[in-house]
Each structure stands twice: as C-alpha cells, then as structure tokens.
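In: predicted structure and sequence below. I'll ask about it afterward.
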Amino acid sequence: MDKMKNVSEKELTNFPVREIGPYIVTKLIGEGGMGKVWRAWRISEGSFKKILAIKTSKSSKKYIDLFMNEAKISARFEHENIVKTFDFGKTDDAFFLVMEYIRGIDLKEFILNVKNIPIDVFFFIIDRILSGVIYIHNFEGRQLVHRDINQKNILISWNGNVKISDFGITLPQHGDFDPFGKIGYVPPEVILGKGWSQLGDIWCIGVLMWEMLTSKKLFSGKGKEDLKKKILSCNIDPPSLFNKSVSEEIDKIVMNCLSRVPESRYISAERLQEEIRRTMSNLSIKPMYQEDFSLFISDHFSERIKKEDKEIAEEEAYVSIYAVEKNVKNIETKVENKITSKNSSSPSYYIFSPGDQKKERHHTEKKNDSGTKIRKIKRKKRDEKIFFTSSILGFVLGLTIGVFKGAYEIKSAEGLFKKGVDLAKERNFGQAKEFFQISADISDLREVRNIIDRLNTNYGKND
C-alpha cells in the first residue's frame, strides 16, 4: 500500500495524540458503559509498529472491578472468534486493556448497510458467533455467561472473520454478583430477578438472529421500564413476517431461542449450532467460507474499507515521526541533565566547539609555569567533551554504536537528520531521503539507513 502519501502537514500536527503507558493513542473508536476504546500503536525496537485497540476504564470502583474481571478472563481466552487481549496496565488516572485491533465494523453497522442479509451470510455469521459462545461457556469448566451479546459487541473484519468482544460482565452463572447487561437483549428471567444462566446467552443470540433477518430492532421503547414490559410480554412476531426469504425452519430456530421460559430454549450453544447446521443441510444452503464472506464484505463496504485504510496509513506515518521526535527530546534532555550534573561537580567543565578547542590550546601553551600539567587536564576534558557530544547524536537517533564519530561530524549528521524529519512532515519525501542519506553516510548508523529503506519501499527510489 502507498502509505504516507496522503498525509498533509496539517493532518500530522492535528492528530489527537495522547500516550497511555508505552502506547501512542490516535483515535477514539468506541464508547460504552464502562469506558472508552481507542485506536493505538506500539513502536518497538527497529521501528516495528503494531496497531492495537486500547480500552480505558471509568474511575468508579464499580467499573474498575468489572474492568479487572475483563482483564483476568479475556487474557486467557484463545479462540479465533474472540477478540484477543494482549496487555493490562494502569496510568495515573485509569486502568487500560490492550487488545487486537479489528479492521472492520460491528454487526450494527453491518445490518444498517446490508439491509436484506442473504441467508447464507446470516448462517455464516451466526455459526461463528456460536463457536465463540461455546468456547466461553465451556472455558475451564467455570460455566461462564457472556451477558452482553449484542450488535455492538460482534465485530466483523474486512478479511471475513467474526469475533465476540467486551467481557466486562462475563462471569459464572448464578453467582452472587450478577450484572444486568444491555436492556434490549436482557432475557425475561433476568428482568424478573432470577439471574443469568447460559440459557440467557441463547436468548441474546435469538434477539441477534431476529434483528439480522428483519433489519429491525426487536425491542424498542421510550425508556428502560417500557422495554422491560415489552420483553416480559414476549409478544414476538416470527422473522418471516418481515422477510419472505425466511423459511419456517429458520423461524422455528429463532422463536425457540426467544422462548419466555428458559428451559424451553435450546439446552446449550452446542445444540443450537447443531440445529443451525442441520437446517442449512435440509434447505440445501451451501456453506459459506471465510474467503467468500470477505468478498461479500468487499462488495458492500469498498468505500468504508478505503476510508479506514487511509486513516490507518496517515496515523502510521504520524506515529513514526512522533516517535522519532519524542526520542530526540527525551535523549537530548537526558544528555543535558548528565552534562549539567557534570558541570555542577566540576565548574570548569564545558563542551567545547572546534573553535573553543583551538583557543584553549593556544591559551594553555602560553602558560609556561604549569604548561605540561594544564595540557594534560585540557586533553582529558576534550576527550570527555567529544564523548558527550558524540553520545547526543547516537542517542538521538535511537542507537548505540561501538565507535563514536568525531564531534563535528556527529553534530552535522544530527542536523541533517532533523532536517530530513522536518521535510518528511511536509510530505517532501524525496528531499527527506536525500538528507537522511547524507546523515547516514556521515554517521554510518544502521537505523538511519532503515528509514531510507522504508521510504524507498513506500515511494520507490526515484520519488
């Protein structure tokens, strides 16, 4: 992909960047009851960049406890239909959870844009959701219940995968602590105070299936109490009333999941998945594969895919430069502090320029009474001076090299490198490469050459 070409200087300076731990956060992509979800980046050694999603918690103890629960459970999940958790940490003002970033959309956006979802697509998505739910229900024998299966928590990637997210209230069934869930998907028995069981998740999947087949909300009302009354009434029309392509067999599956009595529903997610697959076979519906679903998505969301690809390319360009500039500032500060510390312990110490060195040598040679001793002291200071000055560029460029260049050469390479960074920010990548090349020739630093290689890869050697 032709990354960075569409990045303007204005765009580079106006990203809403913040840092959470070692992560660079670039965009708010979601917000829920317990916190916010951000798109973020991690830059590691060798300028390797990884795009991630970061969820931050609200500050109240109730939400922090749920957040900690999500971190402990989701970090151990390993399933292709479940969003993977990589890290957990705390900043000064919030806890955060680091997850895989899904390039794609949630089921809500999918339903809004596709409208009449083909039956084979419907079966593909539901089968993948059920695979994830089966894994959760059987995880470590803990009888977990997700409790929050809804359109926003089902993610669909551009490559055709389907993943379940958000495990903040995923807890064992019939526990002392029994969070409610999203009201439009809460089963009748929970509203009546009987608590969640795994059969409650079957109800949630039934609501999802009904909404996918009709492109409508199953329960809507003026407020929570109105919604509760409608759920408890269970006055539900079959999907076929709104979608003539829905067969009687599919109606039966959906309405079974939406039974008011939990024991009348499918006894497990495994049993529901078996029935889904058996019905597909009976109706002679050819199974869809992930590659087929990916093509379907590409046909319906081509502009949306381009938009996200462009956003991510712009962010990747920005965080690369942001990381370099941050490294420059951090290392310069460290070196300045070290020099300041040295000055405070030895007031006569300072960093010499080449002109200063010449003057100092001339001044020293005129001191006949202690010339030899003073020259030794000055030579030692020059050696220290060259070491510290050389260190500045070595650290600024994020490297450690075994043999330090001369102070004058290193300073020149540093200036050329910074000029290249400024030109890259202005999208003048051709000239930027020239400055990086000269800096690399002077300093002979591998990482500068890596930057040049990356620019050549993205723009070609003649751009």
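Out: Arrived safely, thanks for sending. Keep in mind that what you see is a predicted model, and the values were worked out from it rather than measured.
In: all contacts plus neighbour counts: C-alpha atoms, from now on.
Out: Fine.
In: strands along the stretch 201-350 of the chain, start to end?
Out: Applying DSSP state E, counting those that start in this stretch to the stretch 201-350 of the chain gives no strands.
In: could I get the full set of helices for it?
Out: Shown for the stretch 201-350 of the chain, the helices assigned by DSSP state H, counting those that start in this stretch span residues 224-233, 248-257, 269-282, 290-300, 302-345.
In: what does the stretch 351-463 of the chain give?
Out: Going by DSSP H, counting those that start in this stretch, the stretch 351-463 of the chain shows helices at 354-365, 371-396, 407-425, 429-443, 446-459.
In: and the comparison structure, right after this:
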Amino acid sequence: QDETVKKDDLEPVAVVGYGTFGRVTLVHNKKNPNKEYALKAVSKNHVIVMQQQKSINVEREILLQLYHPCIVQFVKTFQDEKYVYFLTEFLGGGDLFNAIREIGNLSEFQVRYYAASIVLAIEYLHEKGIMYRDLKPENLLLDFEGSVKLVDFGCCKQAARSYTLMGTPEYLAPEVILGRSYTDCVDWWSTGVCMYEFICGPLPFGSDTDDQLELFRQIIEAPLKFPSWLRDQNAKSIISGLMNKDPEQRLGGGPLGAKEIKRHPYFKNFDFDGLLSRTVKSEWKPNKDQIMEQWLDSTDPGLLGLESAAEDIPDGPVNMDWAKDF
C-alpha cells in the first residue's frame, strides 16, 4: 500500500462507473495533479444488506498481494462512517466487452494480444494459489494505450480446491455447474470462452437461449462447434483444448500450467515478454478525448462529492468489525 496518499488529498473529477455496491470516481491527487486514480466507494450498509462482508475483505486481501502489468494496480483502501474505498490506478478505456463490440472484427494480432494478456494475468494468480473464478470480458479494463488489465477480485479464492458455485453463468466450467470439487483449471475454461467470443463473435453456448437451465445443459453436454468460416486450425485447437469438458485433460490443467498454453502453436512467435514490458502494443486504442468529454458532460457536479445518495439501512444494531482493516 502507498501510505502517502490520504483521502483528503483526493479531488473528484468525474463519475466514471457504477458497480453493484457503489460508484467509481476519477480523482486527482491535489498535491500532484498529474497523478490520477480510480476511487471505488462501497456503501457499508449495502455490503451488510447484501451479506458481502466476506467478499469485500477477500478482494482487499487479494489486491494487497498483486503486482503485475496485466492486473489493475492497487494503491490503498480507506474508510469513513458510510463507505469503504478502494483506490487503484485509473483505467479509463472502458471494458473489453464494449471494446470488442466497438472494434468489430478483431485482427488475428488483436485476438492474440487480448488472449495473451488474460493468460499472463491468470498464470500470475495461479502461481500465487489464487483461483479467479469470474473471468469474462467485462472484468478486463483498458487503459488509454489499449492495454488490458484484470479487475474485480471479489470472487477469488486462495485455495487448491472449491465446491462453491461462483462466477457468471455463460463462462462457468462444467465441473462448477455440476457441483463437483474444482481447481483453478476453471479459469482456463473461461479463457477459452473469451477466446471463442473474440474470434467467433457469439458465445459458444447459450447464445440461442435465455433459459439458464438450457445454457447449463449445453455447457455440460453439447459439443463445441465452430462457425464454418473459421479456417484457423490452431485457433480451433487452442479453444478446444481450453474448453475440454474434462478438467483433467484441459489445456493448462497439467503440471506445466500456463506454459502449456503459451507453447501452443496458436501463440507461435507471439512475444509474451514484450507484452509484459509494453514493447508489444495494442493495435487499437480507446478515444481518450471523447471518453473524458462524455464523463465530464454526464457528471452532475452536485453529486461529485465522495459521498452519494441514501442507501438501504439495515434494521437493528450493525456490526462493523468486518471493515476494521480498511
């Protein structure tokens, strides 16, 4: 943690997003105006009402351990009477879900670039014994250079195995849906789903139904099919390997872990080290001026303080011990 930054040093500039438990504000450091951060304010009352005390602490404990170019850089947490706050680097380019829709057809390089960024982030988490468990394009944010970074660590678990149904339905591995004991190999399944989406457009399973039980049936039983126009055999091979329904046989699930994925012919000649050092750059960058203008235009100055509107108030006495480490 960077102990030099204090909450009073932060000056709000624009509201840049709303999450389940609060909002995210772009803030400047008054003592160093060139230094900008994202400040996520999480309502304590809402955390209690939704019984998310454990999840919010898991996120803090995980973030404290992480330092990697493909993961959002954590700075510090604060708290006051109403909120706990997460201060991180500011990633202003929006999420990958929206970016891939804005770009349209991704080039082969761009798919590899995004996929490799995910592989490096997940590899780093797994080396620390952390399962991510909610990998999807919405949880990858872009900076204004077009680099992608993993965010949102509330679903993580630091353990070798778990049984908990956790994640986003369309990206869940079969063993999670079936309630079996699973390992961090579930993250490689989700990586495969993301890659399928990058290359093929729709999701591999469930794009033809709104019924969650039918989605789950497809994930467990239906064979993986590729569009007839996809000719890249290496792309088909790596996605099929990552989305093997048997976690024991899944690409990345063996003793070599992510090395097995990085050595796959699909990534032949891709410079993973260059991606880490940022000498390999994204072909596509978000439009910084346009995005900043939209945020500034849509931010109500009256709501820009670091407090926000009234929330649900739990009944009876409230135990705030869960927030003591913030």
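Out: Nice, thanks for sending it over. These figures come from a predicted structure and were not determined experimentally.
In: and Thr191 of the second structure? What does it align with in the first structure?
Out: Counting by TM-score structural alignment, Thr191 of the second structure lines up with Ile205 in the first structure.
In: ok, now which ones touch that match?
Out: When contacts are counted by Cα atoms under 8 Å, 6 or more residues apart in numbering, Ile205 of the first structure touches Ile149, Asn150, Cys257.
In: make TSV out of the helices of the stretch 351-463 of the first structure and add mean neighbour count.
Out: What follows is these, written out as TSV (neighbours: other Cα atoms under 10 Å):
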stretch	mean neighbour count
helix 354-365	13
helix 371-396	17
helix 407-425	20
helix 429-443	20
helix 446-459	16
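In: dump the residue contacts of Pro202 of the second structure.
Out: Tyr196.
In: could you point out which of the helices of the stretch 201-350 of the first structure sits nearest Pro22 of the first structure?
Out: helix 302-345 (10.9 Å; Cα to Cα).
In: tell me what angle the closest one forms with helix 290-300.
Out: Interaxial angle of helix 302-345 of the first structure relative to helix 290-300 (axes from the mean of the first three to the mean of the last three Cα atoms, to 10 degrees): 100 degrees.
In: report the central residue of the second structure.
Out: Central residue of the second structure (Cα atoms, centre = their mean): Asn139, 2.5 Å from the mean position.
In: aligned to it, what sits in the first structure?
Out: Under the alignment (TM-score structural alignment), Asn139 of the second structure maps onto Asn153 of the first structure.
In: do the same with Ser237 of the second structure
Out: Superposed on the first structure with TM-score structural alignment, Ser237 of the second structure falls opposite Lys252.
In: Gln273 of the first structure versus that match, what's the distance?
Out: Relative to Gln273 of the first structure, Lys252 of the first structure is positioned 14 Å away (Cα to Cα, to the nearest Å).
In: and the two? Which one has more around it.
Out: Neighbour count, other Cα atoms under 10 Å: between Lys252 of the first structure and Gln273, Gln273 has more, with 20 against 13.
In: aligned to the more buried one, what sits in the second structure?
Out: Using TM-score structural alignment as the criterion, Gln273 of the first structure maps onto Lys262 of the second structure.
In: enumerate every residue touching that match.
Out: Residues near Lys262 of the second structure by Cα under 8 Å, 6+ apart: Ala116, Val119.
In: before we move on, the earlier item: burial of the closest residue in space to the residue nearest to the centre of the second structure that isn't next to it in sequence, as a residue count?
Out: Distances taken as Cα to Cα, 6 or more residues apart in numbering put Val151 closest to Asn139 of the second structure, at 5.5 Å, once the chain neighbours are dropped. When neighbours are counted by other Cα under 10 Å, Val151 of the second structure registers 20.
In: where's Val151 of the second structure relative to Tyr163 of the second structure, distance?
Out: Taken as Cα to Cα, the span from Val151 of the second structure to Tyr163 of the second structure is 23 Å.
In: what do you get for Asn57 of the second structure?
Out: Counting by Cα to Cα - Asn57 of the second structure and Tyr163 of the second structure are separated by 20 Å.
In: between these two, which one's more packed in?
Out: The neighbour comparison of Asn57 of the second structure against Tyr163 (other Cα under 10 Å) goes to Asn57, with 18 against 14.
In: the more buried one: which element?
Out: Per DSSP states H and E, Asn57 of the second structure falls inside helix 53-65.
In: residues in the first structure matched by that helix, start to end?
Out: Residue span in the first structure matched to helix 53-65 of the second structure, by TM-score structural alignment: 64-76.
In: may I see the buried residues of that stretch?
Out: Ile64, Leu66, Phe67, Met68, Asn69, Glu70, Ala71, Ile73, Ser74, Ala75 (16 or more other Cα atoms under 10 Å).
In: could those residues go into TSV alongside distance to Lys244 of the first structure?
Out: Output for these, formatted as TSV (distance: Cα to Cα, whole Å):
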residue	distance to Lys244 of the first structure
Ile64	46
Leu66	42
Phe67	43
Met68	45
Asn69	43
Glu70	41
Ala71	43
Ile73	41
Ser74	39
Ala75	43
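In: and those, which two are furthest apart?
Out: Spatially, the most separated pair among the buried residues of stretch 64-76 of the first structure is Ile64 and Ala75, at 16.2 Å (Cα to Cα).
In: what is the nearest of the contacts of Ile205 of the first structure to Gly195 of the first structure?
Out: Nearest to Gly195 of the first structure among these, with distances taken as Cα to Cα, is Ile149, at 15.8 Å.
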